[in-house]
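**Q** The sequence isn't on hand, but the structure is:
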């Protein structure tokens, strides 16, 4: 009965965090420090770092699954905790970058913020692929928050049957988010203004 109370205790926090994080990120994403008279150099060094963080997260997730399949529960737990920490670090860096830099348009080679006909022709249908990857990445990154938290709490509560059941959904989605984070960076990076 104690295990159920642990899950119930954390459920309200999971719901709150799952709502608060996307809302706060959405608000902060729209805020530019320069609009408040705070002159800060764009943190242009961050995108390759947070893209790398996504890549490392993907590797850590795969390592965590391999560890549990080999019966190494302690290593699995440590790797999953590390994956959560990496995801939080990504989020902080992502928001910090976007609060200090103007948005980058996919295909905007001359960095003027406008996609002219020549630039549009140059990227063609690749633009649609980019947006499909970006939109699925963003939507699943929101959906993954409660899934990760529920999966983690079920492990803490030692409800391993329920943990495994939801982990089969959480793992591939989280892995997709981590990998597509790298892909989005690779696709948009040629258009960053330096």
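**A** Happy to help now that I have it. Here the structure is a predicted model, which means the values were calculated and not measured.
**Q** CA atoms for contacts and neighbours, from now on please.
**A** Fine.
**Q** check contacts around the residue nearest the centre of the chain.
**A** Centroid-nearest residue in the chain: residue 141, 5.2 Å away (criterion: Cα atoms, centre = their mean). By Cα atoms under 8 Å, 6 or more residues apart in numbering, the contact set of residue 141 is 174, 177.
**Q** hmm, 6 Å instead?
**A** By Cα atoms under 6 Å, 6 or more residues apart in numbering, the contact set of residue 141 is residue 177.
**Q** A further structure is provided below for comparison with the first:
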């Protein structure tokens, strides 16, 4: 299979997934299982786990960049695949938590409140933008188009790292306000 064909083959898939994931997450974010008669306890243990997942993702992303800079392509590939798996796991846990629990209101005041909402809003917007970027970057690596892969990876990496790190920071900032 020619490299362009592989990219073309995945282009429609990338577009569809990049639209479907945010739409489905937004819909499921508003769905509460209790509203459908399910007596489900809030999965209140999940935020700490998915924040840890974000932290691990950030560490793995940095390790993957170090690996490729040291010529360890196979290790880089394994680390990047792990980062993708962790990001998917985060998403599943995030949706599961929000389907069983009411949203937590941030209780901070003053400048910290503005910082929190700035981080939260940029985190959400960039987490949507990172979906197609990660998939395009990954497909270009699969297609062995390493020049194009490297170009987009220079954009994908800092955005993905920002999303992973701000996920942890947002959790730490809101965690005192979770209802137990």
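**A** Noted; the coordinates are in hand. Predicted model, so just to flag it, every value in this text is computed and none were measured.
**Q** ok, back up a step: identify the residue of the second structure aligned to the residue nearest to the centre of the first structure.
**A** Alignment note: residue 141 of the first structure maps to residue 127 in the second structure; criterion TM-score structural alignment.
**Q** What of residue 151 of the first structure?
**A** By TM-score structural alignment, residue 151 of the first structure lines up with residue 137.
**Q** What strand or helix carries the closest residue to that match other than its chain neighbours?
**A** In space, and not counting its chain neighbours, residue 137 of the second structure is closest to residue 149: 5.4 Å by Cα to Cα, 6 or more residues apart in numbering. For residue 149 of the second structure, the host element (DSSP states H and E) is helix 146-174.
**Q** Could you tell me where that helix falls in the first structure?
**A** Using TM-score structural alignment, helix 146-174 of the second structure pairs with 160-188 in the first structure.
**Q** The matching stretch: how far from the chain's middle?
**A** 9 Å (Cα atoms, centre = their mean, to the nearest Å).
**Q** Mind reading off the mean deviation between it and the second structure?
**A** Mean deviation of stretch 160-188 of the first structure from its aligned counterpart in the second structure after superposition (mean Cα distance after the TM-score superposition for the first structure): 0.1 Å.
**Q** got the contact list for stretch 90-102 of the first structure?
**A** When contacts are defined by Cα under 6 Å, 6+ apart, stretch 90-102 of the first structure is touched by residues 29, 31-33, 42-43, 50.
**Q** Can you classify residue 58 of the second structure as helix, strand or coil?
**A** helix (DSSP: H, G, I helix; E, B strand; the rest coil).
**Q** Spell out, range by range, the helices that occur in the first structure.
**A** 2-30, 46-69, 73-100, 117-123, 126-156, 160-188 (DSSP state H).
**Q** In a markdown table, list these along with distance to residue 107 of the first structure.
**A** Compiled in a markdown table, those are given as follows (distance: least, Cα to Cα, whole Å):
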| stretch | distance to residue 107 of the first structure |
| --- | --- |
| helix 2-30 | 21 |
| helix 46-69 | 17 |
| helix 73-100 | 18 |
| helix 117-123 | 6 |
| helix 126-156 | 8 |
| helix 160-188 | 8 |
